[in-house]
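S.K.: here you go, sequence then predicted model.
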Amino acid sequence: MKIVNHAMVTYHYKITDSEENQEIESTYDNAAQQYIHGITEVPKGLAEALVGKEKGDVFDIVLPPEKAYGLYNPEAAGRVPSKYVFLPGGRAVKGKLKPGTPVEVRTEHGMVEGSIIKQGLKNMDIDTNHKLAGKTLAYSIKILDVRDATSSELSAADSCNTGCGCC
């Protein structure tokens, strides 16, 4: 079966920052990634490259920021009162956080993921850009399985819509 909309795709990947030739993450030593094509979010350029691929295919692709996690937006970084900043899972911040520590920021639109730039006494400088925004990424992909998603998988993924890619 070829990858088309509503196909459940299981694959391994390795992402490398193509400018620094540094591995960023990989699933090859862990559980493979799964997603439902056309429903569950993966970077736009990766989704486009996966169309028509099938079980056993192995390929490499380089994605510019616009096709990966977007351009870096300097306006997505700013100062936030500390009372609105939490550790992942809504846990209170206690003590000094190192730059780069993942956090969640309570906004009028709900919780937004970010990372610490600098922590002050009453405020924190937070960057809400995706950690891979602005990077040109090289992907190495191995398709392990392609099948029709079940109706329950489609229903669960359709109702998820968190953008986390975990559904």
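M.R.: Right, received. Where do you want to start? Numbers count the residues shown, from 1 in each chain.
S.K.: hey, let's count contacts and neighbours off CA atoms from now on
M.R.: Noted.
S.K.: this structure: helices as residue ranges?
M.R.: Using DSSP state H, the helices found in the chain span residues 44-50, 151-160.
S.K.: name the residues that touch the shortest one?
M.R.: Translated: helix 44-50. For helix 44-50, contacts defined as CA atoms under 8 Å, 6 or more residues apart in numbering pick out 3, 37-38, 61, 63, 67-68.
S.K.: those in strands, which ones?
M.R.: 61, 63 (DSSP state E).
S.K.: list buried residues within the contacts of helix 44-50.
M.R.: 3, 37-38, 63, 67-68 (16 or more other CA atoms under 10 Å).
S.K.: and Val42, how close does it get to Lys67?
M.R.: If you measure Val42 against Lys67 using CA to CA, to the nearest Å, the figure is 10 Å.
S.K.: try this one side by side with the last:
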Amino acid sequence: MKIAQGSTVELHFVIRLEDGSIAENTRNYPAPACLVLGDGSLTEGFEACLIGLEAGNKQSFTLPPEQAFGSANPDNVHYFERSRFNDGAPAEVGAIIAFSQPNGQEIPGIVRSVEGDSVTVDFNHPLAGQTINFDVEILKVS
């Protein structure tokens, strides 16, 4: 059976950056990934790579930022006063902190810099702006 929209797919995947570093590898987990195409688990670009594949297929794809996690948006970088941070949410470069939105949902931000009383937080996806190498092994399609 070939993968199509609505298919349930069990797979292993590796996401590599252009420098060869691995951002994600499902073989490091106790079980392979399982998703339904179209459920929002993957971006449209990643899903398009899977369409037409079937169990036993192994493929490698290179996705530009626009098809992977998008381009970095400078409007998603915000500046906060250092006083808004505490031991539970430290103002330390590299810290990933959950920020509450007005609707109650939380969104993660990465502290990019701390200068005096100003903390720069980036709300872009951590892989935004990156070209991604996407290796997949399809285990099961239903």
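M.R.: Arrived safely, thanks for sending. Note that the structure is a prediction, hence the values are computed from the model and not measured.
S.K.: superposing both, give me the TM-score.
M.R.: Scored against TM-score structural alignment, normalised by the length of structure 2, the superposed chains reach a TM-score of 0.85; 140 aligned residues with a CA RMSD of 2.2 Å.
S.K.: one step back: any chance of TSV for the buried ones among the contacts of helix 44-50 of structure 1, columns distance to Val80 of structure 1?
M.R.: Output for these, formatted as TSV (distance: CA to CA, whole Å):
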residue	distance to Val80 of structure 1
Ile3	43
His37	36
Gly38	35
Leu63	32
Lys67	29
Ala68	27
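S.K.: and Leu71 of structure 1, what is it in contact with?
M.R.: By CA under 8 Å, 6+ apart, the neighbours of Leu71 of structure 1 are 65, 133-135.
S.K.: check contacts around the nearest residue in space to it that is not next to it in sequence.
M.R.: Spatial nearest neighbour of Leu71 of structure 1, chain neighbours left out: Gly134 (4.3 Å); criterion: CA to CA, 6 or more residues apart in numbering. Counting by CA under 8 Å, 6+ apart, Gly134 of structure 1 touches 65-66, 69-72.
S.K.: which one (most neighbours) among the residues you listed?
M.R.: Neighbour count (other CA atoms under 10 Å) singles out Tyr69 as the most crowded of these, with 22 neighbours.
S.K.: relative to Glu108 of structure 1, how far out is that residue?
M.R.: For Tyr69 of structure 1 relative to Glu108 of structure 1 (CA to CA), the value is 24 Å.
S.K.: ditto for Thr16 of structure 1
M.R.: Counting by CA to CA - Thr16 of structure 1 and Glu108 of structure 1 are separated by 35 Å.
S.K.: between those two, which one's more packed in?
M.R.: Thr16 (20 against 7).
S.K.: that one matches what in structure 2?
M.R.: Alignment note (TM-score structural alignment): Thr16 of structure 1 maps to Arg16 of structure 2.
S.K.: understood, closing this out.
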